[in-house]
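Student: give me coordinates for this.
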Amino acid sequence: MSDKVRIGMIGAGGISQAHLQAIQKEERAEAVAIADVFVDGAKQTAEKFNIPRVYENYQEMIEKEELDAVIACVPNFLHAPVTTYSLSKGKHVLSEKPMALNVEEALHMKESADRAGKVLMVAQNNRFRSETQLAKKWVMEQELGRVYHAKTGWVRRNGIPGWGSWFTQKDKAGGGPLIDVGVHVLDLTLYIMGYPKPVSVWGKTYDVFGPQKQKTMGYGRVDDQGKFDVEDLAIAVIHFENGATLTLDASWASFIKEERVYCELLGDQGGASLDLGKRTATLFKDDGRVYQDETHDLNEQDDRLALLTNFLDSVQGKAEPICKPEESITVQRILDAIYRSAETGELIKL
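Tutor: Next comes the predicted model:
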């Protein structure tokens, strides 16, 4: 492999542009081609980021281009087929989250990576945020002691993305806000906690606003030709083998003050709170009489660039992937169990 990692972009939407901005900042990376079924959009993205070649079919791009890796920025239902095909052709893969529509697909993706001997990473970029890294450091240094409970969520007031788009169709997205934004905070909280083994899950979902086409402001237009058959709020309680618990909230729409992205950790020696919107991390300590809290206002770190850097280091054999596929499989098991619990009303044992 040359010093430059030659990357093919699969998908030309908004999320691909976030990855392309990171590629422009990384001297080792070069986007040499882009593929999207919407060719006009691909051409616009290619022009914006000086990508020399455009394809309508990602398989044709992989066959014709000398690529080292691909970045998959496609709707959820395409994550598994795009990834497994790319791996079968000897390409390293960085795939957008969620890993897949279900755990069976996720397992097949990892099997394909193992068989090909190639790197597979899921783009859990929020692991690379300054707040997450600081909280991870606190846990590893035993500032919190034993973490016995955590609370996390990504909740919006008005944020149904493109009503009628693939986001709101279960067969294409796999679900609503739980698998869209909840997957981010679930992963980062598990990452901070050291990925304890989940043993049971209880979940509940609601579709209060989506079916009425309410609360769609600011996140996309209404497509009357589409449908809405996913949740707009999901809640869950997850139990772990070590005795710890985690509560999760994920919503696109609710009557709340404002959008929040948060993580709170409760330990027997201290606590921590992350506000990813305000970019703050607070450590809570006391000696039984005096509070010894400290709040850190953190400079914005380019988490997409940090994600790409780790991916390139892994491709070049210089580091291990920070986002390991087996961890994303654990996330997928939990997501599947939440939806199954919501359908049956029962506690799901893993």
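Student: rest of the way, CA atoms for contacts and neighbours
Tutor: Will do.
Student: skipping its backbone neighbours, what lies nearest F255 in space?
Tutor: R157 (5.8 Å; Cα to Cα, 6 or more residues apart in numbering).
Student: what number of residues lie near that neighbour?
Tutor: Number of residues near R157 (other Cα atoms under 10 Å) recorded here: 18.
Student: kindly report the same for V315.
Tutor: So V315, with other Cα under 10 Å, has 22 neighbours.
Student: cool, and P321?
Tutor: For P321, using other Cα under 10 Å, the count is 19.
Student: please give me the structure for this one as well, since I'd like to look at both together:
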Amino acid sequence: MQNNTCDKEKVRIGLIGAGQIGGFHLDGYEKIKAADVLAVADVDEEKAKNVAEKYGIEHVYSDYRELLENEEVEAVDVCVHNNLHAPIVIGSLEAGKEVFSEKPLAGSYFDARRMYEKAKEEGRHLSVQNLILFSKETRAAKKLIEDRKLGEVYYGKAANFDVVGFRRRSIPYVEGYGSPNFVKKKVSGGGTVYDVGTYTIGQTLYLLGLPEVKRISGRTFQNAEETFEGEELGDIYKERLSVPPTEEFPKETEYDVEDVGFGFVRLEDDIVLSFGASWNFYLNGEGSAVVGTKGGIRLDPFQYFTTISDVEADVTFDLDEYERRRGLLEGREGENDDNLFSPPLRHWIGVLRGKEEPLPTAEIALKTMLIMEGIYMSNDLGREVSAEEVMEKSESTALET
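Tutor: Sure thing, here's the model as predicted:
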């Protein structure tokens, strides 16, 4: 890969997609001194103009291709729906831009692989958003694993009980946030597996050392319509579901994605990974975990389990103090920033400036896509599938732009 680091104080960024997530990213950039967002593009030009006015962005476009022609822009942040990622990211890479893409990498493994390979071909940095890779829990867990405190790891559980795992009740659009496109498969590619599962699967693969995927089994459920059928919940929910269309509630959202998903994955070296994610799940429980031959880690709440001098030990840590000290030693900027999107964006900017070694976020995202599409394929076929089968059968779901 050629050296494309930006030998300057600021990285000049163009944002594609001025919706809710694009706004979150712009809030993050405001906390990053080395980021200079100078262009924004959105098919809704009025929305793009409003965002530009709010954040002081100089150039506004209704066509992302015009943004890519702006030679001042050296890096692009893609904040559009999943099935639009591939054409825009590939076009950006071909235009010579460094790219940060929202999660998941694409709407299908086929498209994700095209993006990954295009970045390699063009010699450009492709980073993919996974904010929990940069959490204090992930950093501490990685350190314990690298220091062999777990021995040989053989099990990972990707199933946080919070906003990036099992949600008790938080369905996009239906419950008031996000657009209808979140729950349209032709645009989003999938439901909760893609939306929140991509976080925990990626985090767990990273902690396990990115082993190769062998076989996947999965099951998905769409329970929202039954959840909201009670009259006491109000008609607004029913109208936003509207599946199938009725005379009373004409079809609006085309809600055709899953709101609960589970999976079991066989990885190389006899490692296994279990997975669960939901927008709508009536249970609380223990969070993601990694277990080895000498110890185990639960990520939320963070705890280490081992045996010391023949005594079973359940150990807690002061992660805030660990992060404070490491942040000072490593010169990390803005560690007290409360914007969840700032850490992955700050890392991307640091990589482009040659200040940080890149985490393999694109490789993590590609393997995550393989598992997620494998869960969907296994559900449809009613059996376990091999990684090779997913690779061979995966097709493009990308939309025209």
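Student: could I get the TM-score for this pair?
Tutor: After superposition, the two chains reach a TM-score (TM-score structural alignment, normalised by the length of the first structure) of 0.90; 343 aligned residues with a Cα RMSD of 2.5 Å.
Student: re the thing from before, the residue nearest to F255 of the first structure pairs with which position in the second structure?
Tutor: In the second structure, the residue paired with R157 of the first structure is R168, using TM-score structural alignment.
Student: go ahead and confirm I334 of the first structure touches V201.
Tutor: Yes: counting by Cα atoms under 8 Å, V201 is a contact partner of I334 of the first structure at 7.0 Å.
Student: endpoint to endpoint, stretch 73-92 of the second structure covers what distance?
Tutor: Distance across stretch 73-92 of the second structure, first residue to last, is 11 Å (Cα to Cα, to the nearest Å).
Student: so who does the nearest residue to Y29 of the second structure once chain neighbours are set aside touch?
Tutor: Spatially, and ignoring its direct neighbours in sequence, Y29 of the second structure is nearest to A35 (6.0 Å; Cα to Cα, 6+ apart). When contacts are counted by Cα atoms under 8 Å, 6 or more residues apart in numbering, A35 of the second structure touches 10-13, 29, 349.
Student: alignment lookup: A35 of the second structure to the first structure.
Tutor: By TM-score structural alignment, A35 of the second structure lines up with A29.
Student: how much space between its match and V201 of the first structure?
Tutor: Noted for A29 of the first structure: a distance of 40 Å to V201 of the first structure, by Cα to Cα.
Student: just to revisit the earlier point, if you rank the contacts of A35 of the second structure by neighbours, which is first?
Tutor: That'd be I349 among these, by other Cα under 10 Å, with 26 neighbours.
Student: for that residue, which three-state class applies?
Tutor: helix (DSSP: H, G, I helix; E, B strand; the rest coil).
Student: give the contact list for the counterpart of it in the first structure.
Tutor: Aligned by TM-score structural alignment, I349 of the second structure pairs with L312 of the first structure. Applying Cα under 8 Å, 6+ apart, one finds that L312 of the first structure lies in contact with 5, 28-29.
Student: then L210 of the second structure?
Tutor: I364.
Student: gap between it and S62 of the second structure?
Tutor: Distance, L210 of the second structure to S62 of the second structure, using Cα to Cα: 39 Å.
Student: please apply the same query to Y109 of the second structure.
Tutor: Counting by Cα to Cα, the gap from Y109 of the second structure to S62 of the second structure is 29 Å.
Student: higher neighbour count, the two?
Tutor: Y109 (28 against 19).
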